[in-house]
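Trainee: Coordinates only, no sequence provided:
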């Protein structure tokens, strides 16, 4: 992270030939448990990670917006007068979508000044660690400051979600942006996605000598493609058939009735959401009562539900989960929207080398591309760096 601050400043100065007004950063996130529950008005339990996106930004005296990054050669330019979702494409839709979305939260886009921004990041792209929300949250923090909007963090999370939904075209919930903006060190963010009430829950991994191993399969995914949207549509259809506003309002006890009236596929989609909501609540309760060594079986059950009921896993993720558990992890699951990305393995510190070696060997035996593995720790949320 410390290396990103000078490289981002240098990148800005190289592209725009002057110093930025400031630097802001926001983290990626790992979702410990609670997958696809956010857009069903349910519960999630992510935490911000010590991988971050940094933006250097300065205001202009005219209406021009210029966006550049370390991961794309081209710089994007357009006028604030052209800032509409249909004009935004590719990676620049994330930062520019935030600028557009702020228009719905108090920014008068006919009166604010244009800006220049340079973006750098060490959050892996396409790994299910929400590199997109890290960009959105860092840019939202920066523009909130320089445009003098005085929005609080929950509002900025809704700005990021609106940008993702409308400018990027991904029908995601509010979890990722909330984790990036509300995260704290050594803690998870227990979020009620209906009320947007959040509570910081200590994780206690370090005290229990546990590490969270990220296993990036390098199977790329995209939330703007059809699989994610199809799962959301199934959830909405299931809630409608059951006469409930959202699947948040369906209990585990309701599943027997749901199985009677829903088709088999829709029922399995519903069952995942209902049981996953309960697993989030159980995880938070066990962390409070017994500590992190007690939550492993819930992580395992979450993965099986995503594999079999929601059908969003892939063979590489399944192999990573099974192998990590066999090598000593106390619980493992895929994380993120699915169809690729990363798995997580909650592992006793002394067994981390064995887990990593076993996963690497298993991928080689199956002819899969070598995964990238690293540790993450719960970290602070978005902030101004300078």
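Mentor: Right, received. Where do you want to start? This is a predicted model, so every value here is computed, not measured.
Trainee: For the rest of this, base every contact and every neighbour count on C-alpha atoms.
Mentor: OK.
Trainee: Endpoint to endpoint, stretch 303-313 covers what distance?
Mentor: 8 Å (C-alpha to C-alpha, to the nearest Å).
Trainee: Below is an additional structure, to be compared with the one above:
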């Protein structure tokens, strides 16, 4: 297989991106903002399709972020603008209700709506917000959660609500599920707000408890290569609903509240072979997260890189064979990365399109990416896009 020259897309430097958002705010509203806040996108290192079964996940924040330049105004009008979109929204904060706002503005307005329980008295809620999203859209890197969480940081600061980071996570989740009407398990928002640089985030989806896990790739000459396959998502909603229903059916048949409480031996009792395969993925994936976490606790990524790579590979194979959420582009990207020497590779996100990740030597990034690009060209697929990822800091104020 011949290699193909590729470009590795890097996120703009955080300071420069914040300055750009501030400048665009001035252009849009004619005065300087009170500040600029941002929140990152994420990749899930391991722990896929287990959040709705009280599972365990290990996401990390990436350097691509969404920026919100904002200022408070002495009214109840909320004015929203975006660098990436021509939509201009001007609405009364007191009239915010689910279904009243559509498109990307719903993810911002919904956060203000979800934070209402923390707004005391007759405080005016007027604000101007300019959004500059740097998280690639449609790549499964959680651009919507980054948008919500950047808005939550800005609104908290503008109104002085005194919310905790976890309360802002929950507000972002509520904004997406109850206001914008989209489905989310909360992994994305947790990673966007709670992540720390140089760490992954161990997330227990049963009680939403979290803890940082050392994942310092840079100091060990390692990196995650993200491949946005640019595959068109097809039948995602229906397939996602079907997988969730299958896992719930499996739990009911085993007499447990969720598959978090089941063992691999239990799964063999499930009569329907399809439901049994679905349950097998969930139960074994939760175990893989435990093993991944134990390896990181026992040593560095470098010391355990082979074993960690094996778990990443097993995760993808399970998602392909048992859960059946991959598409040819995802499988080709993973196989090509492994062929090019990646320690391990897997799809990340919900599947049916989106992205893959590969744990690689940092100096081999172009070689691995070129091999994937060549494999895509041979199959006649749309050329993929590539990003190098290191674990970054969660949401916060930039200016």
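Mentor: Perfect, thanks for sending it. Given the structure is predicted, the values throughout are model-derived calculations rather than measurements.
Trainee: which residues of the stretch 201-350 of the second structure fall in helices?
Mentor: 236-254, 264-267, 273-298, 305-321, 328-339 (DSSP state H, counting those that start in this stretch).
Trainee: for the second one, packing partners?
Mentor: Counting contacts by 3 or more C-alpha pairs under 8 Å, 6 or more residues apart in numbering; DSSP states H and E, helix 264-267 of the second structure is packed against helix 273-298.
Trainee: which residues of the stretch 1-150 of the first structure fall in helices?
Mentor: Under DSSP H, counting those that start in this stretch, the stretch 1-150 of the first structure gives helices at 4-16, 93-101, 131-146.
Trainee: can you state the direction angle for the following helix or strand past the longest one and helix 93-101?
Mentor: Counting by DSSP states H and E, the next helix or strand C-terminal to helix 131-146 of the first structure is helix 153-162. Helix 153-162 of the first structure runs at 120 degrees relative to helix 93-101, counting by axes from the mean of the first three to the mean of the last three C-alpha atoms, to 10 degrees.
Trainee: mean distance, the following helix or strand past helix 153-162 of the first structure to its aligned residues in the second structure?
Mentor: Scanning forward in sequence from helix 153-162 of the first structure by DSSP H and E, the next helix or strand is helix 175-182. Following the fit onto the second structure, the mean deviation recorded for helix 175-182 of the first structure is 0.8 Å by mean C-alpha distance after the TM-score superposition for the first structure.
Trainee: Report the aligned residue range of the second structure for helix 175-182 of the first structure.
Mentor: Aligning helix 175-182 of the first structure against the second structure (TM-score structural alignment) gives residues 187-194.
Trainee: List the neighbours of the matching stretch that are in contact with it.
Mentor: 39-42, 51, 57, 59-61, 142, 145-146, 148-149, 165-166, 169, 172-173, 201, 203, 205, 394-396 (C-alpha atoms under 8 Å, 6 or more residues apart in numbering).
Trainee: Dump the helices of the stretch 1-150 of the first structure to a markdown table, plus distance to residue 371 of the first structure and mean neighbour count.
Mentor: Formatted as a markdown table, the helices of the stretch 1-150 of the first structure follow (distance: least, C-alpha to C-alpha, whole Å; neighbours: other C-alpha atoms under 10 Å):
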| stretch | distance to residue 371 of the first structure | mean neighbour count |
| --- | --- | --- |
| helix 4-16 | 24 | 19 |
| helix 93-101 | 27 | 26 |
| helix 131-146 | 18 | 27 |
